[in-house]
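**Student:** Dropping a prediction and its sequence here:
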Amino acid sequence: MKILITGGVGFIASHIVDKLIELNHSVIVVDNLSNGKKSHLSLRAKFYQVDLLDESLHDIIQNESPEIVIHHAAQIDVQTSLRNPSFDATVNINGTIQLLEAIKTAGVRKMIYASSAAVYGTPLYLPVNENHPVQPLSFYGISKHTPEHYIQVYSTLYGLDYTILRYANVYGTRQDPQGEGGVVSIFIDKLLNGEQPIIYGDGEQTRDFIYVQDIVEANVAALSRGSRSIYNISCNQQTTVNELLLSMCRILNQPYAPEYKPAREGDIVNSCLDNTTAIKELNWLPKYSLQDGLRETCEYYYKLYQEA
């Protein structure tokens, strides 16, 4: 199968590329290299350095004629969205519309879209299922949710099949603490460099952490399942930020001594996604415990630190 992936040299999507190639799919990667690292790109993938808003995207998709498009290219930082909502909307909303227009013209069969737990806002109940009201607390949450509506209407008007995956807090190897800003990679970077990790708020806020390889398997499952549906992709478990850092300190044999700062605007206090529907309909199951995923991630970064 020929599959095109946007943002394919980024943290999550580069792992998906590797898996698809392992499964003998033909993979085309589109990325503007604003955040991702080209060193993450598989030599067996065809690569186009192009922005979603570039007119050449239409020609690329038309000429390559992929059967499925997996859409990960995005502005993903909550704080950036609050500082510059126009930029956030341009990338995440307008960029997706341009991609959908190209998909429509090229006759792509299906789109898999990487959405976010941020669309839900403050939970009215936990765990949050897919029927929970959508009330984003940040512009990022709005800009990740809005494309869902566009995808659904393109499906209704033009017959595009789709699967929308709303990710919990993803962590793992290749996550850039300087760019993509996942708390796990930021903590590891601080601990390995002998710096004091910063926790915003009291650290008792909870997140549902899911390892990147479990996200990969959800995307693979969506290639053939989940038609015209939305799924939470999570571990369905709450972990406090304090617990997270303590576990990482133990793995890296570092003292637990965080610096606490005021909570940040737009951050949700507690988050946990119900993954029951994904388990049932995608025939998918998260395989990594938090400890196993953290250990693999910490070992990866420790090796890089030793080689530097």
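**Tutor:** All right, it came through fine.

**Student:** okay, CA-based contacts and neighbour counts for the rest of this
**Tutor:** Will do.

**Student:** Tell me the secondary structure of the residue of the chain most remote from its centre, please.
**Tutor:** Largest separation from the mean C-alpha position in the chain: Pro255, at 30.0 Å (CA atoms, centre = their mean). Look at Pro255: counting by DSSP: H, G, I helix; E, B strand; the rest coil, its state is coil.

**Student:** Now name the helix or strand holding the closest residue to it other than its chain neighbours.
**Tutor:** Computed as CA to CA, 6 or more residues apart in numbering, the closest residue to Pro255 that is not its neighbour in sequence is Cys249, at 6.1 Å. Under the criterion of DSSP states H and E, Cys249 resides in helix 241-252.

**Student:** try Val216
**Tutor:** Taking DSSP H and E as the definition, one finds Val216 inside helix 212-222.

**Student:** for that helix, packing partners?
**Tutor:** With contacts taken as 3 or more CA pairs under 8 Å, 6 or more residues apart in numbering; DSSP states H and E, helix 212-222 sits against helix 11-22, strand 169-171.

**Student:** another one to put next to it:
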Amino acid sequence: MDVLVTGGAGFIGSHITHRLVSLGHRVTVIDNESTGLRSNVPAEVRYIRGDVTNPDDLDKAFEERPDAVIHIAGQVSIIRAFSNPVGDLRTNVEGTVNVLQQCVERGVKRLLYASSMSAYGNAETVPTPEDTPCSPVSYYGVTKYAGERYVHLTAARPDLPGGLAVTSFRMYNVYGPRQAVDNPYQGVLGIFLGNIIRGEPIRIYGDGKQTRDFVFIDDVVDAWVGALDNPASHGKIFNLGSGRQTSISELADLALGALGRTRADHPVLYHPERPGEQRSVQADVAYAGSVLGWTPRTRLEQGLAETVRWALRENGRENGQDSSEDSGQANGMAERAVA
């Protein structure tokens, strides 16, 4: 298939792009490089540096009329959404509408959309199934849910010749290699690992008892790619999580242990809770299992070990350290994380 991946140079998008290429698909990537890196994208991919909020950039991306669109591009920070709600709205809603408009005009038949568990807000039911009413408590959650509704309402339009088959994935806390360890607004595990590697305090906002559901990137990619040409997924919304709760304090301890540290030799500081934070988060993944045959395979400890190996290799290269020495250090710490 010819597949367009928006945000394909970022953390999740680049992993999906690599998998698609490995399976023989022809891929175009558009990314504004606000958080993504061109170096994350395979050389054989057609690459456009552009923004989904810019119709001219999307014209270039869609000019070869893809068979399918994987729409990952988005503003992903809850805190930045509060400090710049207009920017959040433009990227996550206007950008999604622009992508949909291109699909309609070009006759694209397939779209997969990156939604978010933040759409649920503080759900009464935990683990949370997909039929739970959505009541987001953050601006970010509002925009991701709005984008999701635009996607499914567009697919329901009776005036589209041939129709548009859509699938949305409400992703939980995705982590793994290529997740930024130097971006204080993106991915709590990456933030914690970066803090430890640089010798900075870990900062927890709230009492640390709030929980998240951490799902490994390879498992997430399995679901996206598996649904691409699967008619059973058409028109449906799926949770992508591990089905396990982990408190933020527990995560801090796991990250410290993976890097050979403890709270006795590395500070963990607690600060007042920030707006838009969900309290208890855990995915019910039974629906994805029954429809897609998908189950998360990677335990947090296993995925954390792999992420630590990657983070230490990357940090070693940035600091000019010997790669073989750094690789040995990474493997030793990763083995301790699994143990």
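**Tutor:** Cool, the structure landed. Quantities reported herein were computed from a predicted structural model and do not represent experimental measurements.

**Student:** one step back: out of the helices and strands packed on helix 212-222 of structure 1, which gets nearest to Ile28 of structure 1?
**Tutor:** In terms of CA to CA, the element of these nearest to Ile28 of structure 1 is helix 11-22, at 8.7 Å.

**Student:** quick one: the closest one to structure 2 mean distance?
**Tutor:** In the superposition with structure 2, the aligned residues lie an average of 0.5 Å away from helix 11-22 of structure 1, counting by mean CA distance after the TM-score superposition for structure 1.

**Student:** Would you mind getting the angle between that helix and helix 212-222?
**Tutor:** When axes from the mean of the first three to the mean of the last three CA atoms, to 10 degrees is applied, the directions of helix 11-22 of structure 1 and helix 212-222 differ by 60 degrees.

**Student:** List the buried residues for helix 11-22 of structure 1?
**Tutor:** Buried positions in helix 11-22 of structure 1, judged by neighbour count with 16 or more other CA atoms under 10 Å: Phe11, Ile12, Ala13, Ser14, His15, Ile16, Val17, Asp18, Lys19, Leu20, Ile21.

**Student:** Out of those, flag the one nearest to Gly141 of structure 1.
**Tutor:** The nearest member of those to Gly141 of structure 1, counting by CA to CA, is Ile12 at 18.5 Å.

**Student:** on that earlier part again, contact partners for the residue nearest to Pro255 of structure 1?
**Tutor:** Shown in contact with Cys249 of structure 1 (CA atoms under 8 Å, 6 or more residues apart in numbering): Leu191, Pro255, Tyr256.

**Student:** can you put the residues you listed in CSV and add distance to Asp31 of structure 1?
**Tutor:** Formatted as CSV, the contacts of Cys249 of structure 1 follow (distance: CA to CA, whole Å):
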residue, distance to Asp31 of structure 1
Leu191, 31
Pro255, 39
Tyr256, 38
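
**Student:** circling back to that earlier point, which bit of structure 2 covers the helix or strand just after the helix holding Cys249 of structure 1?
**Tutor:** For helix 241-252 of structure 1, the succeeding helix or strand toward the C-terminus, using DSSP H and E, is strand 259-261. Strand 259-261 of structure 1 lines up with residues 269-271 of structure 2 when matched by TM-score structural alignment.

**Student:** which outside residues touch that stretch?
**Tutor:** Outside stretch 269-271 of structure 2, the residues touching it (CA under 8 Å, 6+ apart) are Pro201, Ile202, Arg203, Ile204, Tyr205, Gly206, Asp207, Gly208.

**Student:** post-alignment, that stretch versus structure 1, mean distance?
**Tutor:** Stretch 269-271 of structure 2: mean distance to aligned residues in structure 1 after superposition is 0.8 Å, counting by mean CA distance after the TM-score superposition for structure 1.

**Student:** What are the buried residues along that stretch?
**Tutor:** Going through stretch 269-271 of structure 2 with 16+ other CA under 10 Å, nothing comes out buried.

**Student:** And the strands in the stretch 201-339 of structure 2, which stretches?
**Tutor:** For the stretch 201-339 of structure 2, the strands defined by DSSP state E, counting those that start in this stretch cover 202-205, 211-212, 214-216, 236-240, 246-247, 268-271.

**Student:** now the first one: how far from the chain's centre is it?
**Tutor:** In this view, strand 202-205 of structure 2 has its centroid 21 Å away from the chain centroid, taken as CA atoms, centre = their mean, to the nearest Å.
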